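*Asks:* One predicted model, sequence on top.
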Amino acid sequence: MIDKASPIPIYFQIQELIRKKIGQGEWKTGEAIPSERVLSETFEVSRMTVRQAVQGLVDEGILTRKRGSGTFVSEQKVEQPLDGRMSFTRLMEERGMKASSKIVTFMEREAAPHEMEALKLRTPANILHIERIRYGDDIPIVFETIATPAAMAEGLTEEELNHSFYQFLERKKGLRLGKGSQTIEAVAASARLAKLLKVDPGSPVLSIERVTALADGTPFEYVKAQYAGSRFKFYM
């Protein structure tokens, strides 16, 4: 509980207790937290102190105020280093979340000019064209459009793709993955993307275009990944 003799500000102690309740699952995403009156009685502090603590968590995005309804636990964003290369599956596992995917498109076709340029294909060639939604704990996080040389992806099944494309290349193909380059921009969700990610049309989306290469420098993947801005963030 609150230690009023501690040099740690009371509002900060309240914030830590709220974080703990959320972290332990006592207060779940989307649920309303107790009112300021109830919290002030529970912690035996003034409503002004509770309001200061709650507002700080709202500013951090941990809580969300809804006019006329109360204060709710926000969707907690998944964090990933902007300059890191880590499979989505591993990223979810490291955060104690269950990774899953839904394949929207899985087909071989001729590479478009911009895909040939990105993958450094000098002559017309086929690619494996993939569209998939990736989930963390059954919540849609990102919609990916992937182009990879068909010859390199030979033998890849939808089942293996649902687990990890990178693991398929490393374990089944014996390939060593190298570095990638990417660009990032903020865009608004189209009607189709909003439906796939279960967000409102026009919602903020982090759109990343990435080319990843093998250890020898050969590009093997051209991806456009569109992340729900309310559920994901990058840091440096």
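*Replies:* Now that the structure is in, tell me what you want to look at.
*Asks:* Only C-alpha atoms from now on, for both contacts and neighbour counts.
*Replies:* OK.
*Asks:* For Pro219, give me its contacts.
*Replies:* By CA atoms under 8 Å, 6 or more residues apart in numbering, Pro219 lies in contact with Ala118, Leu119, Lys120, Val211, Thr212, Ala213.
*Asks:* and here's the other structure:
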Amino acid sequence: MARFEKNSDTLLYVQVSDYVREKIYSKEWGVDDRIPSEHELMAMLHLSRGTVQKGIRALVDEGLLVQQRGRGTYVTQPVMARPSSNSLLSFAESMSVQGIPYETEVVEKRVEPAGTACSRELGIEKGSPYLYLARVRRVFGEPVMFIESHLNLKVCPGLADADFADEGLFAAVERISGRGVGTSEMVYSARACGKTRAEWLRCDEHAPVLECAQLVRLEDGTPIEWGSVWLPANRCVISSETHRAE
């Protein structure tokens, strides 16, 4: 349960926003999921209705939530999706192709039971084990991306034993599963960084970041990775080259 500090310099409604934002960013609450009602949040967080309402309204204004009259408040679907290229490369592979030296730090790696959103996206039973993997990539000591992955252990058992500081995720998946990585569906969204990711990216929690949410499938169409890459707006850009259709 979240701890709210009434004597903190951070206003209580901002702490409510941080709490709900973290639930969404960590994908505990997925797109189109209904979040707890105001009364449920009041009971969960032991805060007044006005404080909860103000915190939720801030996230509606950010575009993370939408309120539907008579139905509740839901996590929204981003409105724009655009692939960066026609070739599927991991971010590590892309940096290597460009000759950019980087280092990877694994900051979290744990096996967890799948919740509703995770089971839906990975095509596994609710409660089935999946691998949560969080990594920071640095260039010349400066963090340039924070990567969160929810990985399907059903089709890639033993993945949790891989050394992701030295081996790229796609390479590990292909080595262990014996199957090739096939396609990726990506959605780009502008976000406020949020407290947790700001700590890893060494930026202000209100700083703009680009979230690249993706669902990666093996060659046979089986989902293998559901996650996000978080890119600080002042350190990274996404470029693309396209050709006009004839």
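*Replies:* Happy to help now that I have it. Remember, it's a predicted structure, so these values are computed and weren't measured experimentally.
*Asks:* Write the PyMOL selection for whichever of the contacts of Pro219 of structure 1 are buried.
*Replies:* Selection of the buried residues among those in PyMOL, burial being defined by 16 or more other CA atoms under 10 Å:
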select buried, resi 118+119+211+212+213
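*Asks:* Throw the contacts of Pro219 of structure 1 into CSV and include secondary structure and distance to Ile133 of structure 1, thanks.
*Replies:* What follows is the contacts of Pro219 of structure 1, written out as CSV (DSSP: H, G, I helix; E, B strand; the rest coil; distance: CA to CA, whole Å):
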residue, secondary structure, distance to Ile133 of structure 1
Ala118, helix, 22
Leu119, helix, 23
Lys120, coil, 26
Val211, strand, 19
Thr212, strand, 19
Ala213, strand, 23
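*Asks:* Let me know the closest of the contacts of Pro219 of structure 1 to Met97 of structure 1.
*Replies:* Minimum distance to Met97 of structure 1 across the contacts of Pro219 of structure 1 is 24.8 Å, recorded for Thr212 (CA to CA).
*Asks:* Where do the helices of structure 2 begin and end?
*Replies:* When secondary structure is read from DSSP state H, structure 2 shows helices at 12-25, 38-45, 49-62, 91-97, 116-122, 169-177, 195-201.
*Asks:* would you list the ones you listed in TSV and tack on distance to Arg138 of structure 2?
*Replies:* Written out in TSV, the entries for those read as follows (distance: least, CA to CA, whole Å):
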stretch	distance to Arg138 of structure 2
helix 12-25	21
helix 38-45	36
helix 49-62	28
helix 91-97	11
helix 116-122	28
helix 169-177	16
helix 195-201	9
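*Asks:* Ala233 of structure 2 is nearest to which of those?
*Replies:* Counting by CA to CA, Ala233 of structure 2 lies closest to helix 195-201 out of the helices of structure 2; the figure is 10.9 Å.
*Asks:* Looking at structure 2, which of the contacts of Pro219 of structure 1 hold up?
*Replies:* Checked against structure 2 using both residues aligned by TM-score structural alignment, their matches' CA atoms under 8 Å, the contacts of Pro219 of structure 1 keep these contacts: Ala118, Leu119, Lys120, Val211, Thr212, Ala213.
*Asks:* Now for those: which two are most distant?
*Replies:* Of all pairs in those, the most separated under CA to CA is Lys120 and Thr212 at 11.6 Å.
*Asks:* how about Tyr130 of structure 2, what does it touch?
*Replies:* By CA under 8 Å, 6+ apart, Tyr130 of structure 2 lies in contact with Val111, Glu112, Pro113, Ala114, His150, Leu151, Asn152, Leu153, Lys154.
*Asks:* Could you point out which of these is nearest to Val209 of structure 2?
*Replies:* His150 (20.3 Å).
*Asks:* How many neighbouring residues does the corresponding residue of structure 1 for the closest one have?
*Replies:* Residue mapping for His150 of structure 2 onto structure 1 gives Ala147, with TM-score structural alignment as the criterion. Each residue near Ala147 of structure 1 was counted by other CA atoms under 10 Å, and the total is 27.
*Asks:* cool, Lys109 of structure 2 as well?
*Replies:* Around Lys109 of structure 2 there are 16 other residues, counting by other CA under 10 Å.
*Asks:* Apart from its neighbours in sequence, what residue is nearest the counterpart of it in structure 1?
*Replies:* The alignment partner of Lys109 of structure 2 in structure 1, by TM-score structural alignment, is Phe106. In this structure, Phe106 of structure 1 finds its nearest non-sequential neighbour in Ile130, 4.7 Å apart by CA to CA, 6 or more residues apart in numbering.
*Asks:* still on that earlier bit, reformat the contacts of Tyr130 of structure 2 as CSV; add distance to Phe91 of structure 2.
*Replies:* Converted to CSV, these look like this (distance: CA to CA, whole Å):
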residue, distance to Phe91 of structure 2
Val111, 23
Glu112, 24
Pro113, 27
Ala114, 25
His150, 16
Leu151, 16
Asn152, 19
Leu153, 21
Lys154, 24
